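Undergrad: how would this look folded up:
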Amino acid sequence: MNRKGIMVGIDKKSKNTLYLPSSMKREGLLSAAFGTKVVKCRVSFTQSLEKSALLSEDLFEELMIPHKSRADLLIHEQTVHIGPLIGIYTAGFTSSPLRPLKDRSLFFSKLLSLHEKASGYCFVFGAHQVNWEEGTIQALLYKENGWVRAAVPLPNVVYDRLPSRKTEEVPLLQQTKQRLMNDYQIPWFNPQFFNKWDIHKLLDKNSLTASLLPQSILHPNAETINTLCGLYETVYIKPADGALGAGIYQLTKTDSGFTVKHTNDEKAFSSTHYSDAASFIKAFEENHDPAAFLIQQGIKLIRVRGRPVDFRVHTNKNADGKWTVTAIAAKISGKNSITTHLSNGGEVKTLGELYSDPKERVGIIRNLSKAALTVSRVLNEHIEGFIGEIGFDLGIDHDGKVWMFEANSRPGRSIFSHPKLRSVDYLTKRRNFEYASYLSERSITAPDKLWR
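TA: As a prediction, the model looks like this:
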């Protein structure tokens, strides 16, 4: 039995008692749970409660519930589970009471504030906040008056928001994650950043997704540059673990060699001519390890005002664990830029701004959604762990064919700076909490099916 959105409060007159609405009456209930904390107690039913539950003050404190809130009540076997208790895992904490996560404090405060409108409890934590001996976490919560810290039990589910690949590789962060997953069987979703080459290999083997991929080869050298430039007008060299458009080179074959364009660390555009591929590779190797890069076919994308356009498509799992498309936006390349990234001067447009013809717009949405959902399901089937969201960079060529350039397990949110995309920004975040609730419930009621 599951009741959504029950207000959880405190009764100061009783001891070790949980009061539930009479509509939830069930014999044999012996305990209450919050996160991984389970306490034996008396369970009583009363007609005076319809949309709320009350816990005696001592039980409220023993379960380590941080504050009164709206929550879901799930009855399974002989236990009433109050929650879900969702932990957001990250790094980069400070001692500042106003900016405990530096520049990301605002992002996390908005995320936790959004969840306050739903059911359950949500907090931010890192590896140093876990007390293994007591099985608790010194949680960082956000309330109306600002950030507060409180001890809570280990959560029902964890949403991974580690900020970078480098941070993800820190041994302590990895050890903490593995211990919570393996020793406590806590579902952990979005557990890792995607590697471009690993994703390409996986999708290239699948008949449903292979046709979406530009031709790509790992470890570019003079031979592969000559081969691909002989087949395509333009090729790109990209870091396999890159992000935000950094480290990308565009190579175009000319009568006298190659024109190479790229954006440097200062986001300044530069263009260099090389007489042959060997000369470029020699210069490239002075700053990079080619084994960490891939070379990819360039696609003749549709254009707006003469500039290439691609699309960011977000997919999220919903409250039933099913993939849905939650956001689509167009990204127009910046002047002289070789990518559409906003950090390189790109701009975001809604599809309504780009396509005034509703029929054409619906067709674009249908084609992009079909591709994104297909890839989401294939990745979900073949990648270990729980994936809750993916951000895709998709392109459409002059023939109307859809291409997939990248899949990001922790997609950036720069497109949501557009005023008309704020509603879908909210939807993508809400879906993450819906999926967290789904994982929490399944881990309680059907753990064997969840972990198979």
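
Undergrad: contacts, neighbours, all on C-alpha from now
TA: Noted.

Undergrad: which parts of the stretch 51-200 of the chain are strands?
TA: Along the stretch 51-200 of the chain, counting by DSSP state E, counting those that start in this stretch, strands occupy 52-56, 69-76, 79-83, 85-89, 121-125, 130-131, 136-143, 146-153, 157-160, 188-189.

Undergrad: show residues contacting stretch 360-375.
TA: Identification of contacts with stretch 360-375 by Cα atoms under 8 Å, 6 or more residues apart in numbering yields 203, 208-209, 212, 313-315, 323-325, 328, 351-352, 355, 392, 394, 402.

Undergrad: kindly recompute the last result at 6 Å.
TA: Y355 (Cα atoms under 6 Å, 6 or more residues apart in numbering).

Undergrad: one more, please, to line up against the first structure:
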Amino acid sequence: MGTIYLTDRQAGTIGIEAGEEVLLRAGVRSCLATVRIVPTKPRTPLLPELLNHLRWPINLPCQLAYSRREQAFVAGPLLGIFSYRYPNKPYVWSAHLKETQRYAREMGVVAVVFGPTDINWEDRTVTGVILRGDEWQQQTLPLPRVIYNRIPSRKFENLPEVSDLKKRLADIPGLILFNPRYLDKWETHQLLQKHVAVRPLLPETRLLQKAEDLWPLVKEHRVIYIKPIHGTQGLGIYRIGLHPSGGYSWISRHSTATLGLAYTRTAIEAKIKRLLERTAYVAQQGLRLALIEGAPFDIRLLAQKDGQGVWRITKVFGRIAPPGKFTSNLSQGGRAMGILNSLKAASLPPKRKRQAILKELQRWGESLPRILEESAAMTLGELGLDLALDRGGKLWLLEINAKPFKRLDEGEGDPRLVRLALERPIAYGRFLDGFDNKGGDDSP
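TA: Alright, predicted model coming up:
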């Protein structure tokens, strides 16, 4: 057992007396300590022997907070960033991780990056890396109680070692892994469809259990899109529609958006059967999207929780499809444009006022993440919402992404928002670890 040093004022604010035995936690490790009252605020409230017991390196900064929710002192703040790297290679998204580390350091948060083989389960520690200067330095710390899932792709997230680690983390009482997995398009649609207020925002969507399932949608909407339920970055999307010469059109995201050949119903079904042999697909109502410079565009809205766990909109911008294409993903050649300029340039009816659209985006950007999080029973910290306006000015939700890619350049607008997009998950992790001056937590 060690000692926690507090001033009389600090102890009085928390409601603790000298000699009282208290619980002290760092990450998921904990121990008992005794409170000692001192006349002046100590340089450090925890001595090296107590930090050593918690497996907290003495060369790293350590703050102390009191969490009324836990009825315990917390040493930290500590945030785990779960990522992936091949042996002897840098972490994937290394540039993003380095920027995140720099901001964490400025915010007083110790953020340790680790992979699926870096945990000592018996000792409840993790040996990961922390940025010191501009170089990664290996460091052993207590296994964080709060972990930000930054596994960068579905390919990595489906690896057995990643799946096994997440299962073991789920068995640790009190541990929080936020943004625990990628979202399934069909699951997401079903969850949102249960909410009456959200239904008008959703294009008609069906699970393609067999190729023939798409024809009622084609008959009703004339154009539909089929999308892999686990797809990202616009990959694997096809557009199917009625061809003016008879038959049907089939256009991939690689094709220029011209009608091209006419296919028979049998040929379309054969193509879809081959796709369904590889993965599951949904069919979605085609929309006549508003245009910018003759190209369809959609709207990416990044919603994140702040340092009090409240959903906020970090940034909103338009994404314009490359010439002749129907997908606007920036990774596939799309072009970003500020939201105000996007709405000014869009082919919208005069009666559709920009301020009204901005208010709708604000409302949905704050409510949809909350609705999805509650419906899916997951702890989420950030979401990428892809919305679009049709040529009549009606707003639609195309899909929601649980692992939004955040660019480090200023192409999406204000560079302060680029920084904020990386800071907010850190602030949210700090809040979850018990370092919050509201809601009953106190910092000695």
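
Undergrad: and the TM-score between them?
TA: The TM-score (TM-score structural alignment, normalised by the length of the second structure) is 0.86; 423 aligned residues with a Cα RMSD of 3.0 Å.

Undergrad: ok, which of the strands of the stretch 51-200 of the first structure comes nearest T254 of the first structure?
TA: strand 157-160 (45.6 Å; Cα to Cα).

Undergrad: tell me the counterpart residues of the closest one in the second structure, please.
TA: With TM-score structural alignment applied, strand 157-160 of the first structure matches the range 146-149 in the second structure.

Undergrad: the lengthiest helix in the second structure against the first structure, how far on average?
TA: Assignment by DSSP state H gives helix 354-376 as the longest helix of the second structure. Once the two are superposed, helix 354-376 of the second structure sits an average of 1.9 Å from its aligned residues in the first structure (mean Cα distance after the TM-score superposition for the first structure).

Undergrad: same check on stretch 423-431 of the second structure?
TA: Looks like 2.1 Å for stretch 423-431 of the second structure (mean Cα distance after the TM-score superposition for the first structure).

Undergrad: now that stretch: which residue numbers in the first structure?
TA: Going by TM-score structural alignment: stretch 423-431 of the second structure matches residues 430-438.

Undergrad: outside of the matching stretch, which residues touch it?
TA: By Cα under 6 Å, 6+ apart, the surrounding residues in contact with stretch 430-438 of the first structure are 317-319.

Undergrad: ok, stretch 285-305 of the first structure next?
TA: Stretch 285-305 of the first structure is contacted by residues 214-220, 234-240, 308-309, 396-398 when judged by Cα under 6 Å, 6+ apart.

Undergrad: for PyMOL, what selects the buried ones among those residues?
TA: Those of the contacts of stretch 285-305 of the first structure that count as buried under 16 or more other Cα atoms under 10 Å are selected in PyMOL with:
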select buried, resi 214+215+216+217+218+219+220+234+235+236+237+238+239+240+308+309+396+397
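
Undergrad: mind checking which of the contacts of stretch 285-305 of the first structure are in helices?
TA: Judged by DSSP H, helices contain none of the contacts of stretch 285-305 of the first structure.

Undergrad: now render the contacts of stretch 430-438 of the first structure as JSON lines, adding neighbour count and distance to S31 of the first structure.
TA: Formatted as JSON lines, the contacts of stretch 430-438 of the first structure follow (neighbours: other Cα atoms under 10 Å; distance: Cα to Cα, whole Å):
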{"residue": "K317", "neighbour count": "24", "distance to S31 of the first structure": "31"}
{"residue": "N318", "neighbour count": "23", "distance to S31 of the first structure": "30"}
{"residue": "A319", "neighbour count": "17", "distance to S31 of the first structure": "26"}
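
Undergrad: the match of strand 157-160 of the first structure vs the first structure, mean deviation?
TA: Superposing on the first structure and averaging over aligned pairs (mean Cα distance after the TM-score superposition for the first structure), stretch 146-149 of the second structure comes out at 0.9 Å.

Undergrad: what do we get in the second structure for L368 of the first structure?
TA: By TM-score structural alignment, L368 of the first structure lines up with L361.

Undergrad: tell me how many other residues crowd that match.
TA: Using other Cα atoms under 10 Å, L361 of the second structure is surrounded by 18 other residues.

Undergrad: how close does it get to R199 of the second structure?
TA: Distance from L361 of the second structure to R199 of the second structure, counting by Cα to Cα, to the nearest Å: 16 Å.

Undergrad: now S328 of the second structure
TA: Taking Cα to Cα as the measure, S328 of the second structure falls 24 Å from R199 of the second structure.

Undergrad: the more surrounded of those two?
TA: Neighbours were counted for S328 of the second structure and for R199 using other Cα under 10 Å; S328 has more, 26 against 15.

Undergrad: tell me which element the aligned residue in the first structure for that one falls in.
TA: For S328 of the second structure, the aligned position in the first structure is occupied by T340, per TM-score structural alignment. Per DSSP states H and E: T340 of the first structure is located in neither a helix nor a strand.

Undergrad: next up, the contacts around the closest residue to T340 of the first structure other than its chain neighbours.
TA: Leaving aside its chain neighbours, T340 of the first structure sits nearest to S333 (3.9 Å; criterion: Cα to Cα, 6 or more residues apart in numbering). Shown in contact with S333 of the first structure (Cα under 6 Å, 6+ apart): 307-308, 339-340, 346.

Undergrad: what about stretch 253-265 of the second structure, distance to the chain center?
TA: Centroid separation for stretch 253-265 of the second structure versus its chain: 34 Å, with Cα atoms, centre = their mean, to the nearest Å.

Undergrad: contacts for it, please.
TA: If you take Cα under 6 Å, 6+ apart as the criterion, stretch 253-265 of the second structure is touched by 247-249, 324-325.

Undergrad: out of these, who's nearest G80 of the second structure?
TA: Ranked by distance to G80 of the second structure (Cα to Cα), these are led by K325 at 39.4 Å.

Undergrad: for R68 of the second structure, see how far away the closest one is.
TA: Counting by Cα to Cα, the gap from K325 of the second structure to R68 of the second structure is 54 Å.

Undergrad: more crowded one of these two?
TA: Comparing K325 of the second structure with R68 by other Cα under 10 Å, the one with more neighbours is K325, at 21 against 14.

Undergrad: where's the more buried one, which helix or strand?
TA: Under DSSP H and E, no helix or strand contains K325 of the second structure.

Undergrad: what do you get for S440 of the first structure?
TA: In this structure, S440 of the first structure is located in helix 422-445 according to DSSP H and E.
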